[in-house]
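Engineer: turn this into a model:
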Amino acid sequence: MREGALIKSSFFNKPEIPEQESPIWICSQEGICKVWIRENFTFEKIPICPVCGSNMVHGIKVLPVLKNES
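Structural biologist: Sure, this is the predicted structure:
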């Protein structure tokens, strides 16, 4: 048995996680700070980066589907 065959077989047993394009906020300090936050998990209308304190800009990212009941 090839070494890679054992590793590959473990991937087939995992359930597929649905993904969708999700609105996010991305830190404006591109190349310096890589923080992003899902839009529906923020408290402010226009959030500030929790790591570096810079403004955040709106964007889209393909992410696993999550439900935020709040």
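
Engineer: alpha carbons only for contacts and neighbour counts from here, please
Structural biologist: OK.

Engineer: so how far is residue 5 from the spatially closest residue to residue 17 that is not a sequence neighbour?
Structural biologist: Nearest residue to residue 17, sequence neighbours excluded (C-alpha to C-alpha, 6 or more residues apart in numbering): residue 64, at 6.4 Å. Here the criterion is C-alpha to C-alpha, to the nearest Å. By it, residue 64 lies 27 Å from residue 5.

Engineer: one more, so I can put them side by side:
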Amino acid sequence: MAFGKKNQQEVKKEDLKIWECTSEDCNAWMRDNFKSQETPKCPICQSDMATSMKELQVVENNSGNWNK
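Structural biologist: Modelled structure (predicted):
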């Protein structure tokens, strides 16, 4: 018997666009589909952010899509 064994779904990963903080002292980043501004500022240190790519688990952001 296998008590506690759960059927786990495969984690779907993709190369996604992210925004990374440009400050040397900060390692913050955010997914592009979670940004609140066209060119966001770092939420930690308020520095500029630059785009990059990262392989991440796919997560949908449904918070602002009520009127679309």
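
Engineer: picking up where we left off before, give the contact list for the aligned residue in the second structure for the residue nearest to residue 17 of the first structure.
Structural biologist: Alignment note (TM-score structural alignment): residue 64 of the first structure maps to residue 57 of the second structure. Residues counted as contacts of residue 57 of the second structure (C-alpha atoms under 8 Å, 6 or more residues apart in numbering) are 11-14.

Engineer: the helices in the first structure, which residues?
Structural biologist: Along the first structure, the stretches classed as helices by DSSP state H are 3-12.

Engineer: output the residue interval of the second structure matched by stretch 33-51 of the first structure.
Structural biologist: Taken onto the second structure by TM-score structural alignment, stretch 33-51 of the first structure occupies residues 26-44 there.
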